[in-house]
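J.: okay, structure incoming, though there's no sequence with it:
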């Protein structure tokens, strides 16, 4: 399973080289085979006899952070959606994006995003899941801001990143609490300790943190505001993010942890309310939009709300309906976004006020839109998959008594009404999209381009998705026992194999569908008469304005705060850092009894040691009075060489040699650098400033002395020296303990140090390159 994550990452490294030949071969052709191969590999697991598979690849076992991949029905559903629709999106992008675009950048971002999503749905380790989770946030930021020269693209990218990463950090806090309570980082092991979690005092915090991550990622009210602005991304990105990936990650998170929280009443209340409100608000606001992609964005918000609500219901029927609609939504929403992209590509506009009458010019596209919108609207036709899951949603909203307590009875009563209300507006915006674009009068003069049918290559992907809409609608049980039932079972924890049928008789859910179609049709026909209601509700109220105001205030106050201490004075920076370190260290040591002195543990001090220390002290003080750069460096070097002598005295030749080499190199480099700097000028300071400097210096020196004495005298912990001595050969393959510690035992420290140096080198290189470019201009 690890290849599903590593293959996209590997190809992402090769894309910059493959994109060099884009004038001959479109870069997307190379990328297409990545999701296609992954899809072909995982499709073999579909079947009635499927059982979960777990693979572990050790990464940081000492911290219980390993690459644990778990494939069950739920992760299989998402892997196939991510890879299958990913392949169709890449195929679509080959014809949508011109070769003059920055294709290398686009496909690197896209393939990184794909790897992140695959990692999220396959990870069983919570911290590995979080790592991939944030990879999706960063890569989606890059995708949304792909056309960075547009201000709206930058705005939408930043907005999505701020909101989703805020939720991701919250989710990370929940994961930390879960790992502490259960003493494991495995999600499946946490599920096995369900009672421990439900009886924990931290349960409300854990639930709140995890749901914050899910709600921000899946654009639940009031965090939905980032999704419409994400429409500034190229249409292939929008189709991918909205149908199978980004926004479905939050749904996956709730589904994955449902076996733990499903019996908790507040899980039902919070998730159900968030979902139902999002369904109603998203569908209501979609009718207000004039941009095709904005209509579809708010429709995605409403559909996500419906799925989230069903996951909140938590019943066996609701979970199955949620899984079914995740599949159905991916098919019709992916096709509709591609249709919107085709209309934009062939007419030059996405403004529905300028469109109309395109049926005669784009009959194939119109046919695809017909099936997609009717399925999204839940029109009761047996060859549309959307109707089946919509009817199951209605039915599940009528049977909620089994999983809730008395406190939530009021919610049970209004859920069916809100479900119908949200679905009515779903029907309205679906018809608004379809007939607003392809019916009515053709407005030739308002179109930047003369409309015509899209090329075949651009039509292949939406045709395949619409074909799935029809196939699932005609043969729903073909996907049930072999596919959907396993996914539902992974969430609910019980065997699920529900027969899907078009006609169940004259039952309440069918009447609800008829009400939706009837009232929806009435609202569609009278839309121009009642849309004035938007000027009153929401009117001037806008969560986007609140977001902008909060961001503006944060920027203003942060500038004031940072302006106080970031004034360009290195002296102030050092003073603040040292003062803060001293204050917090003394406070912690005082509260925890951290200082300990045992005179019996000290060694006798010889005359030579006192002499060396006296020279080091004199040299350190001498740097204060030095009036020349070279003199200050040389005097400071005496301190370093004095430390090396102490290492020799204490029989640590390796450390002494290292100290001598480093000190010599440092002195030489300092001399080289300071040679090009102005002469050392001792600043004139007031007595108050000098006194403050003295206090900070003495305090910091005292702190380090006390820490050293306490560390030497205390025995709160077993010494790790024996561990290193006994394991340096068996674990590190060497007998030089110091070297083994540096290279093997502290390998991660060394790795991060090298990384920091590499980043610094890249920054310096960039500065030099920018300077040369400016000089050349």
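T.: Received, thanks. Because the structure is predicted, anything quoted here is derived from the model rather than measured.
J.: only C-alpha atoms for contact and neighbour calcs from this point on.
T.: Fine.
J.: in this structure, which spans are strands?
T.: Ranges of strands in the chain, per DSSP state E, are 53-60, 65-71.
J.: neighbouring contacts of the last one?
T.: Contact with strand 65-71 is made by 1-2, 52-60, 122-125, 127-128, 185-186, as judged by CA atoms under 8 Å, 6 or more residues apart in numbering.
J.: separate out the buried members of these.
T.: 1, 2, 122, 123, 124, 125, 127, 128, 185, 186 (16 or more other CA atoms under 10 Å).
J.: ok, those residues vs residue 142, which is closest?
T.: Compare each of the buried ones among the contacts of strand 65-71 with residue 142 using CA to CA and the shortest gap goes to residue 128, at 21.4 Å.
J.: counting neighbours, what do you get for residue 725?
T.: A total of 15 residues lie near residue 725 under the criterion other CA atoms under 10 Å.
J.: surely it is in contact with residue 738?
T.: No - with contacts counted by CA atoms under 8 Å, residue 725 stays clear of residue 738, the gap being 9.4 Å.
J.: how close does residue 644 get to residue 74?
T.: If you measure residue 644 against residue 74 using CA to CA, to the nearest Å, the figure is 61 Å.
J.: follow-up on the earlier one: would you list the buried ones among the contacts of strand 65-71 in a markdown table and tack on distance to residue 444?
T.: Putting the buried ones among the contacts of strand 65-71 into a markdown table (distance: CA to CA, whole Å) gives the following:
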| residue | distance to residue 444 |
| --- | --- |
| 1 | 52 |
| 2 | 52 |
| 122 | 49 |
| 123 | 52 |
| 124 | 55 |
| 125 | 56 |
| 127 | 55 |
| 128 | 53 |
| 185 | 60 |
| 186 | 59 |
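J.: another one to put next to it:
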């Protein structure tokens, strides 16, 4: 096991230790116990930067289930390094921020940090796994841990709803992704991602190639909140602000982007991949920014802005994938710059959006509301928070001197290049990309200014606030200050980031282009008077105009009423699904044992009987059967008579005794077949069963008179006779369809093999010892359960969880 394996498991193991530490040190804020973990992990991955930038990769594999080609394989390259640094670096800042944001007197911190560390380990597993199935395992673990984090304030109905919604959508996409992974495994015969990338050329013509592509993208789109799966992200904002800053700006929502980047070497150059990734991404970018402007809650605004920024990055990955059409060439290098812009903006977005979530959390924490309609005039009361908001918001708007300006300019370059593409029919549709990107950027500027001007400028309305506003404590300001310093620093020295992180990541996504001149562009804060700069000037002018005239044009949102939204469609499907499942359940969960037996035996007759009939497996061969003796025939007649008599008895006592006749007759059969141990066991079991029947019947009401009409009794007769006949046919067919030689001869030598003269005892005690032991354990667990239910007392009091 490599050092990466060990480090990967540290946060997951720590998640289980955090509650123990909390019980041992009740006065300790558990954030201080959790903080060293992401710091240590971040330090380790920083130490690998120079090696990765020099072209090295770090791999390791531990066998898990060899027969299924499951290996716990890790692969650290330029692409995964960027994500590990974001996960651990911003994770460290989020944990530090949460120490001052969450109160140890009012919050269950042991649960919070256990969930947070579990999520951190799951995200590291996603970006480091080189095995498809292991990647999927960690992928779904991120959904589970994020569900727990979003529902942390579980007494709120909106928190529970938001957690359920994100879970259903992301897990649904994850299952789709799993099917795509299985198709990839079928096509390549391996679960290794790197081996699949190496086999790209040999699988492109496979009939499963495009279906696998679409299914994997569904998983990526749901996780990264792409249209129309974006509806879960705004509701997930009910989570505490540290969760939003971590999951919904820097990590979880970036998992889908990572998946697209990792599989671009496999599917890039395919028209379906190009259009789905770039088309869905650019529309998501526009729709997210357009929807953000109408929001009245600051976190809801940031949620839609995150959707927009994720769409921007997704579209860049799609546009850049065109470079793989036709292989590496100097002409295709221009397309690779879109992927470079995607990686650059991915880092930039994590810095300014993480800071924005934190400052909005500060406003909420110190003012008591996030409602934009109640805020204003806070600049003099919270000057440091205002400064941080200006830096992060202006960077999101794409203004200098902040890093968002650089990557936004590169985004404009990429969409303008798309207009000149001659592949994938871009000569017809290419013009749409720069138009949609420019309009979306105008709305991006508008909502970025709303965060600043509507929160900190304008009239101060103390009567609408829940608290007296004041600046946040220093501890809560440290994390956003560090992020804002990065926002400014990356503007002035972007090429350091490019040389050490972006360039190795580019080589991971486009291995065919390694060391090609012109692949890695040099980033310059000033790139002259060009069309991109004029587009930025237009964004600022029109964005400012929309902000000032919002009251006049916001009627446009009336054309997109809430009752016709995608979110309302999700709620309708959820309600219909719940009501439909309830109706279906009510139809078969009737409370009558007779109906349940109909379902069980009817299904048995349909499936087993139908299979026997269709496959022609009903073959009866009695040539090797032993002759039936007179004594055996007599017992068979007695058993048949007793079984038929049960149908006509009117007394429970008589029915119980006749049922006992069947059991005791089987014991006699065991005696005749020279199995005294089995006969003794059967006698004991039958005696106990009969006594229990009589005891239960003693407490039951009188046997009501059964309706004896043909309509009621005929279905019972058909099912009963059919089940009995099927059982006999199945037993006889097994005898007539022997595919292998009997193993009974092996057990005849039980004395030599196991030291037992009784074959049955040897089978149960030696040959099947583990099976017998587990059966005993099952009986023991059942007994403990019965005893617990008997002794269990209904607790007093009730749960005060909010129901409405």
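T.: Structure's in. What do you need? Fair warning: this is a prediction, and the values are worked out from it, not measured in the lab.
J.: circling back to that earlier point, got the strands of structure 1 as JSON lines, with distance to residue 504 of structure 1 columns?
T.: JSON lines is the format used below for the strands of structure 1 (distance: least, CA to CA, whole Å):
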{"stretch": "strand 53-60", "distance to residue 504 of structure 1": "36"}
{"stretch": "strand 65-71", "distance to residue 504 of structure 1": "34"}
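J.: any idea which of those strands gets closest to residue 22 of structure 1?
T.: strand 65-71 (35.2 Å).
J.: which bit of structure 2 covers that closest one?
T.: Counting by TM-score structural alignment, strand 65-71 of structure 1 falls onto residues 70-76 of structure 2.
J.: chain center to the matching stretch: distance?
T.: With CA atoms, centre = their mean, to the nearest Å as the basis, the distance from the averaged C-alpha position of stretch 70-76 of structure 2 to the chain average is 20 Å.
J.: buried residues in stretch 475-490 of structure 2?
T.: Of the residues in stretch 475-490 of structure 2, those with enough neighbours to count as buried (16+ other CA under 10 Å) are 476, 477, 479, 480, 481, 483, 484, 485, 486, 487, 488, 490.
J.: how about stretch 792-800 of structure 2?
T.: Using 16+ other CA under 10 Å as the test for burial, stretch 792-800 of structure 2 gives no buried residues.
J.: next, the distance between the ends of it.
T.: Its start and end residues considered, stretch 792-800 of structure 2 measures 22 Å (CA to CA).
J.: how far out from the middle of the chain is that stretch?
T.: A distance of 33 Å separates the centroid of the chain from that of stretch 792-800 of structure 2, by CA atoms, centre = their mean.
J.: do stretch 48-63 of structure 1 as well
T.: Stretch 48-63 of structure 1 sits 22 Å away from the centroid of its parent chain (CA atoms, centre = their mean).
J.: how about stretch 34-54 of structure 2?
T.: 26 Å.
J.: ok, now stretch 519-534 of structure 2?
T.: For stretch 519-534 of structure 2, the distance from its own C-alpha centre to the chain's C-alpha centre is 39 Å (CA atoms, centre = their mean).
J.: one more: stretch 554-561 of structure 1?
T.: In terms of CA atoms, centre = their mean, the gap separating the centre of stretch 554-561 of structure 1 from the centre of its chain is 26 Å.
J.: so it matches what in structure 2?
T.: The counterpart of stretch 554-561 of structure 1 in structure 2, using TM-score structural alignment, spans residues 577-584.
J.: how big's the offset between that stretch and structure 1?
T.: In the superposition with structure 1, the aligned residues lie an average of 2.4 Å away from stretch 577-584 of structure 2, counting by mean CA distance after the TM-score superposition for structure 1.
J.: could you do stretch 82-90 of structure 2 as well?
T.: With mean CA distance after the TM-score superposition for structure 1, stretch 82-90 of structure 2 departs from structure 1 by a mean of 1.8 Å once superposed.
J.: closest one of the buried residues of stretch 475-490 of structure 2 to residue 444 of structure 2?
T.: residue 487 (17.5 Å).
J.: that closest one matches what in structure 1?
T.: Checking with TM-score structural alignment, residue 487 of structure 2 has residue 469 as its match.
J.: that match contacts residue 328, correct?
T.: Yes - between residue 469 of structure 1 and residue 328 there is a contact under CA under 8 Å: 7.0 Å.
J.: give the aligned range of stretch 29-46 of structure 1 in structure 2.
T.: The counterpart of stretch 29-46 of structure 1 in structure 2, counting by TM-score structural alignment, spans residues 32-49.
J.: mind listing what's buried along the matching stretch?
T.: Of the residues in stretch 32-49 of structure 2, those scored as buried under the neighbour-count criterion (16+ other CA under 10 Å) are 34, 35, 37, 38, 39, 41, 42, 44, 45, 46, 48, 49.
J.: got it, and stretch 574-585 of structure 2?
T.: Within stretch 574-585 of structure 2, no residue is scored as buried using 16+ other CA under 10 Å.
J.: so how far is that stretch from its chain's centroid?
T.: For stretch 574-585 of structure 2, the distance from its own C-alpha centre to the chain's C-alpha centre is 23 Å (CA atoms, centre = their mean).
J.: also stretch 442-455 of structure 1?
T.: So, by CA atoms, centre = their mean, the centroid of stretch 442-455 of structure 1 is 38 Å from its chain's centroid.
J.: give the contact list for the aligned residue in structure 2 for residue 699 of structure 1.
T.: Using TM-score structural alignment as the criterion, residue 699 of structure 1 maps onto residue 722 of structure 2. With contact set as CA under 8 Å, 6+ apart, residue 722 of structure 2 has these partners: residue 605.
J.: distance of residue 722 of structure 2 from residue 690 of structure 2?
T.: Taking CA to CA as the criterion, residue 722 of structure 2 is separated from residue 690 of structure 2 by 27 Å.
J.: so what corresponds to residue 412 of structure 1 in structure 2?
T.: Aligned against structure 2 by TM-score structural alignment, residue 412 of structure 1 finds its counterpart in residue 430.
J.: with adjacent residues omitted, what lies nearest to residue 238 of structure 2?
T.: For residue 238 of structure 2, the nearest residue in space outside its immediate sequence neighbours is residue 159; the separation is 5.2 Å by CA to CA, 6 or more residues apart in numbering.
J.: likewise residue 352 of structure 1?
T.: Taking CA to CA, 6+ apart as the measure, residue 352 of structure 1 lies nearest to residue 290, with 5.4 Å between them; neighbours along the chain are not counted.
J.: number of nearby residues for that neighbour?
T.: Once other CA under 10 Å is used to define contacts, residue 290 of structure 1 is seen to have 17 neighbours.
J.: give me the aligned partner of it over in structure 2.
T.: Under the alignment (TM-score structural alignment), residue 290 of structure 1 maps onto residue 296 of structure 2.
J.: I appreciate the help and will end here.
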